[in-house]
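> Need the 3D shape of this:
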Amino acid sequence: MALAFDVAGLTDYLHEIFPQVKDDFSIDAMDEQGLRMRLLTAERHLRPGGTVSGPSMFALADCAIYALILSRLGREALAVTTNCSLDFMRKPVAGADVIAEARLLKLGRVLAVADVLMYSEGLGEPVARASMTYSIPPKR
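You can find the predicted model right below:
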């Protein structure tokens, strides 16, 4: 499926419809295979001990897949998460950005299914894996 946006266009649209994420995430790259998004790790994303918190990694996975779906659907802001499975596999590097590599497995009329591997910058092995299903609203 063709991309509905380039990185700059998708970033602008995401900031327009979801301004809460502007300071937390950036899109590094996007192509027909998927999307790479970065958690711009700050103090608010850390748990005791200095590592990136689970809720922050969930937000990264969710936002990366949402952006990936928008990159295909275009200006369709109302897609919503209906299911998530998240595995935390190893501790992220303290204070380092977390990078999500998201890929779309299925984009149907009603549902989209995607997965994401998350990597701590500077660490070669993934720190977490998520699988998510989104509901796509009917066309009006």
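> CA only for contacts and neighbour counts going forward, please
Noted.
> Can you show me the strands along this structure?
For the chain, strands defined by DSSP state E occupy the ranges 25-31, 34-39, 80-88, 98-107, 111-120, 126-135.
> Quick one: closest of the ones you listed to residue 73.
Nearest of the strands of the chain to residue 73, taken as CA to CA: strand 98-107 at 9.3 Å.
> buried residues in the closest one?
Buried residues in strand 98-107, counted by 16 or more other CA atoms under 10 Å: 98, 99, 100, 101, 102, 103, 104, 107.
> Now distance to residue 59 too, for the strands of the chain, in CSV please.
As requested, the strands of the chain are arranged in CSV below (distance: least, CA to CA, whole Å):
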stretch, distance to residue 59
strand 25-31, 9
strand 34-39, 9
strand 80-88, 11
strand 98-107, 11
strand 111-120, 11
strand 126-135, 11
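> biggest helix in the protein by residues?
For the chain, the helix reaching the highest residue count under DSSP state H is reported as helix 54-73.
> Here is the second sequence; please produce its structure so I can put it next to the first one:
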Amino acid sequence: MALQMNTEELMAFLDREFPQITGEFTIEDLGEMRIRTRMTVSERHLRPGGTISGPSIFALADVSVYLAVLAMIGPVALAVTTNCSIDFMRKPEAGVDLIAECRMLKLGRVLAVGEVLVFSDGMEKPVARASMTYSIPPAG
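Okay, here's the model as predicted:
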């Protein structure tokens, strides 16, 4: 299955459909059924104690799977998360960007399943692992 959208098309789509997060996420690598994304960490992502919040880590995992799905099926804005399981395994480095390594495990007509490992930039071990399922709306 070939890519239906490239990095530039995905970023333009994200900026157009979700202007509230413009500049927060970037795509570092894209291939069939996989994507590597970066979240630029700022003060708004921190929780008390100076660590990156769980909702911010979730957002990176969610955006990563969303972009991986769209890369494969094209610009379907209404693809939505239907399930998520996330394990927070280590404290992320404060003030360091997060990197998500996502691979799609299944891409069907109606459902897509992806797995994401989230790392603090420069750390070898992941800070979180997520499994996400997306619902793909019917064509037309």
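> Residue 68 of the first structure: which of the strands of the first structure is closest?
strand 34-39 (6.0 Å).
> tell me the average deviation of the closest one from the second structure after fitting.
Comparison of strand 34-39 of the first structure with the second structure after fitting gives an average deviation of 0.6 Å (mean CA distance after the TM-score superposition for the first structure).
> Mind giving me the packing neighbours of that strand?
strand 25-31, helix 54-73, strand 98-107 (3 or more CA pairs under 8 Å, 6 or more residues apart in numbering; DSSP states H and E).
> Now with 10 Å, please.
strand 25-31, helix 54-73, strand 98-107, strand 111-120 (3 or more CA pairs under 10 Å, 6 or more residues apart in numbering; DSSP states H and E).
> Now find how far off-centre that strand is within its chain.
6 Å (CA atoms, centre = their mean, to the nearest Å).
> Let me have the buried residues of strand 98-107 of the first structure in TSV, extended by distance to residue 50 of the first structure.
Compiled in TSV, those are given as follows (distance: CA to CA, whole Å):
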residue	distance to residue 50 of the first structure
98	13
99	17
100	20
101	23
102	25
103	29
104	32
107	37
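> hang on, the earlier thing: for residue 54 of the first structure, find the nearest of the strands of the first structure.
strand 80-88 (7.9 Å).
> Please tell me which residues of the second structure that closest one aligns onto.
Mapping strand 80-88 of the first structure onto the second structure (TM-score structural alignment) gives residues 80-88.
> Mean per-residue distance, the matching stretch versus the first structure.
Mean for stretch 80-88 of the second structure is 0.3 Å (mean CA distance after the TM-score superposition for the first structure).
> residues in contact with that stretch?
54, 57-58, 61-63, 65-66, 111-118, 126-137 (CA atoms under 10 Å, 6 or more residues apart in numbering).
> hmm, 8 Å instead?
Contact with stretch 80-88 of the second structure is made by 54, 58, 62, 66, 127-136, as judged by CA atoms under 8 Å, 6 or more residues apart in numbering.
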